[in-house]
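Asker: Here's a sequence, model it:
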Amino acid sequence: MKRLLNKIKGDESGLTLIVVMMFLFLLTILGMTMYFMSSTDLNISRNVFRGARSFYAAEAGVSEAIARLNLSASDPKYDAAMYDSAPFDINWSYDLSTAPQFKGKLDNGDSYEVNIKHKTIDDDDDPTTPDVVVTYDKGYFPSITYPAAGEGYAVEVITSKGRSSDGETVVVLEISKIPMDIKVEGAITANSEVNVIGNFCADGRDHDMEGNLGGAGNDTAGVRTTSGNSITLQGSADVYGTPPTDNTLDPNTYPNSPEEVLGLTGASASDYLDPANCDYYGPYDGSIGMNNGDPLTGITYITGDYPGPKENGSGILIIHNPNFNPCKYEASTSVDNTHPCWDTAWENPADPHYYLGANPYHSDSTVQPAKLGNYTSNATFKGLIIADLVDKIAGTPVIIGAMVSLSSIDIQKYGTGNADVLYSSEALNNFASMGFSKKISWHKE
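Answerer: Modelled structure (predicted):
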């Protein structure tokens, strides 16, 4: 009996040992599996991280390319701009590494290589004829002229190769600029009475970008306003153009906002004049353009009164109260539901100003026109100036391009000094007709 018990005990010890060994074996298998899984996850994470680094490097190259393509003659870093003059060369391309101040390398050591070229198309399926450059104006158009009617800027293909220590990513992007259609009808365009005073000169003959006569030959009026409004010359004021003065514009189609002056509607308006896209947006801060090393460039959008720049600048200068609407501000009891301003005029009972009497907006400071007033300077501005109201330009400033005012009941006063407004289609094309890039397509190779 004792021997039998000892045998059973021995068998149990052996069985326990086998169970323990099997358990340890399973733990070993599980541990090895977890190790390999963790190692695989780490490798995947590492590869994803490396891929992300090279992807972000490629996107950095795209950002630099877009920034350089957006540069124009109005930018102080104009030497870093890249563009192809009309007629477009189907073989045009640009290696970003040859550009001034090329970045190319990020702080973490990653780098990018970028090439830009025109998008081309075989428009006639004939291999013996040259391809044409594709242009964009809310759709593709092949074109060899610039800018042809209804067509826009060339479509650019950006190929950016991003490199990290262990990875490489290629991003290909198609972009183009949205062209402006500026509504300029003279050296000075207005929707009200215009007084040209003193030794002021408004010259609608076409000038080059330096203010010399003999630009592209696109002569226009010196001063042009809407029908029913007078143009008064006082003192020794001079007005030249074809014709010198004209008051035949249709007030019903005259632009009521900077967006309309620039020919922008819908999304394109926000693309251009969104505060984030302007070089400066906000009320006059007491320093912008005031001869302190901060000249006006690109798009400057002043949301209140502004005395005008006192140092040389260029681009588009807008002096406009966003709450100012000529239809509302200038509405009177003569407006009824047949008037084009009826939807927004005070006579509409839905408007809170309806019960305030005739021209109620004249007493509402929040909707007053922004004024370019007492513009005393000897500086030169190249491009386009748009103001709600112009009230006296003194000193000897020179505007090469054009000026447009929006208000229809306030007299626009130009003069008292020796200022010149010299129409220049070249200045408008180079400094004012800038376009922000629109992404058309994107893919990663």
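
Asker: contacts, neighbours, all on C-alpha from now
Answerer: Fine.

Asker: can you confirm Val19 is in a helix?
Answerer: Yes - Val19: assigned to a helix according to DSSP: H, G, I helix; E, B strand; the rest coil.

Asker: and the gap between it and Pro309?
Answerer: 91 Å (CA to CA, to the nearest Å).

Asker: out of the two, which sits in the more crowded spot?
Answerer: Using other CA atoms under 10 Å, the more surrounded residue of Val19 and Pro309 is Pro309, with 23 against 12.

Asker: what helix or strand is the more buried one on?
Answerer: Element membership for Pro309 (DSSP states H and E) is empty, with no helix or strand holding it.

Asker: I have a second one here; can you model it like the first so I can compare?
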Amino acid sequence: MNTEQKVNASTIVSPLKNEKGIILIAILILIAILAIIGSLAAITTTTDLKISSNYKTGVTAFYAAEAGINEARSRLRGSPSDNYYAGDPVPYNASWSAYILTYGTWTTSSDPDFDANYANYIPTATQTTNTNIVANSLQSNISYWVNIRHKKESDLFAAEAYTDNGSGADDIIYYGYITSTSTTLEQFTTNSPDLSRCAPIEIIRSYGISGNSIKGINIQAKKVLGPPIVAAVYGNSVTIGGTSVEVVGNDATCGSAKGHSDLVAVGYDTSYIQNGLPALTSNVAQTKDVGEINCTTYVDALEPTKTITLTEEPPNNYTFGNGSNYEIVYCDATQLTTPSDGTLDMQGITGYGTLIVKGNVSFSGNLDWYGLIIATGNVEFAGGGSNVQNVHGAVLGSNVTQLQGSVNIQYDSCEIEKANANNRYLTFRWKDKTFD
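Answerer: Down below sits the predicted model:
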């Protein structure tokens, strides 16, 4: 017999329909998810900030290293008698090196390539051979240190060309004109460098510091030397007149004492015209076709090195530089407004250094110039009457159209060397160096 049982449905509750605590669990899960997302966001933000900070300090350190390179190139210009000069006191020494430091806590262990076999000077304002560790930089707001030394044969790349005229196993590599007749710039070694024609190639290592970042840069730097000096007077075409003109190609006493070579008195490319009986003196040749020298190329190369720019003609009896300060005087004569004939007129001038003229230059009145005169156009000397015009060094122009009156031009390699001392250094090999 079937028995019917009545069951109250409200008393039967499925566990799946028990909603007590579900909201709490959901909230906890949501909080956990949000916490994870927040943690990931914080980690990502922190990482990004660290990356950004590291990038910023790395870039700052790199720029500091570049600043060190620029200071070194600047302090290689000039001569050992100049304050803060950081170059090698002549005669050059293959074991020379110098440091520029922006902080006095630097130690030799700071340099991973420190070599005790080098001189390792720390040149100060008044002493190029100081060896005491002191802050000797001209910069105090940026942190870097720099090492400078001469390039040597061991620093040459496997396929790098050079002419070996030295005698040592690891001679200094020079850059310039290897002989008194050479018109091609090249790398070479030599036992008797003529510093009016060449200079050592310098290896500069600079390390910039910012926070925990250290960035290094290595460069090779060579001096801009200007045109090859193959004669006391050079022009594509040269015209000399009168009997009071004297051109001497034999080197002056200073250069002769150093064993430097004598030159042709007058060198030309296309023509030489002589009127009267000028005195031309040379142990090589009075006149010679020496080929073409493109004065425009060298004026353009030297222009960025200028220390004085003439925008108008200087007053009569003006003096440029002095015996201990050789200037690089530049004038674009084609841009002069008064006069506007493309000619720079120089009257009664005394000068020390290099005069570079884009256009023509004319000298009248008395003249005493120690160093180089280079022009892309015509060069004229007119030392008539009681006026005497003297050049101690050399003269180059596209055309030397007139030497007339009392004009004396004496080749002097030592004056040219002094004039070249202020020429800038160019970077021609560059690479990052990882500090490790």
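
Asker: in the longest strand along structure 1, what counts as buried?
Answerer: Counting residues, the longest strand found in structure 1 (DSSP state E) is strand 167-177. Within strand 167-177 of structure 1, the residues scored as buried using 16 or more other CA atoms under 10 Å are Gly167, Glu168, Thr169, Val170, Val171, Val172, Leu173, Glu174, Ile175, Ser176, Lys177.

Asker: ok, the first one - contacts?
Answerer: Under the criterion of CA atoms under 8 Å, 6 or more residues apart in numbering, the neighbours of Gly167 of structure 1 are Arg50, Gly51, Arg53, Ser54.

Asker: Pull the number of nearby residues for the counterpart of Ser137 of structure 2 in structure 1.
Answerer: Ser137 of structure 2 maps onto Lys103 in structure 1 when the alignment is built from TM-score structural alignment. The number of residues packed near Lys103 of structure 1 is 15, by other CA under 10 Å.

Asker: Where does Lys103 of structure 1 fall, secondary structure wise?
Answerer: Counting by DSSP H and E, Lys103 of structure 1 is found in no helix or strand.

Asker: Distance check, it against Asp79 of structure 1.
Answerer: According to CA to CA, Lys103 of structure 1 and Asp79 of structure 1 sit 15 Å apart.

Asker: again with Ile90 of structure 1
Answerer: Separation of Ile90 of structure 1 from Asp79 of structure 1 (CA to CA): 23 Å.

Asker: do Glu445 of structure 1 as well
Answerer: Glu445 of structure 1 is 31 Å from Asp79 of structure 1, by CA to CA.

Asker: These two: who's more crowded?
Answerer: Set Glu445 of structure 1 next to Asp79 and count neighbours by other CA under 10 Å: Asp79 wins out with 14 against 8.

Asker: That one and Pro100 touch, don't they?
Answerer: Yes - in this structure, Asp79 of structure 1 is within contact of Pro100 by CA atoms under 8 Å, at 7.2 Å.

Asker: For the closest residue to Leu233 of structure 1 other than its chain neighbours, give me its contacts.
Answerer: Nearest non-adjacent residue to Leu233 of structure 1, counting by CA to CA, 6 or more residues apart in numbering: Val196, 4.9 Å away. Residues near Val196 of structure 1 by CA under 8 Å, 6+ apart: Ile231, Thr232, Leu233, Gln234, Ala237, Lys413, Tyr414, Gly415.
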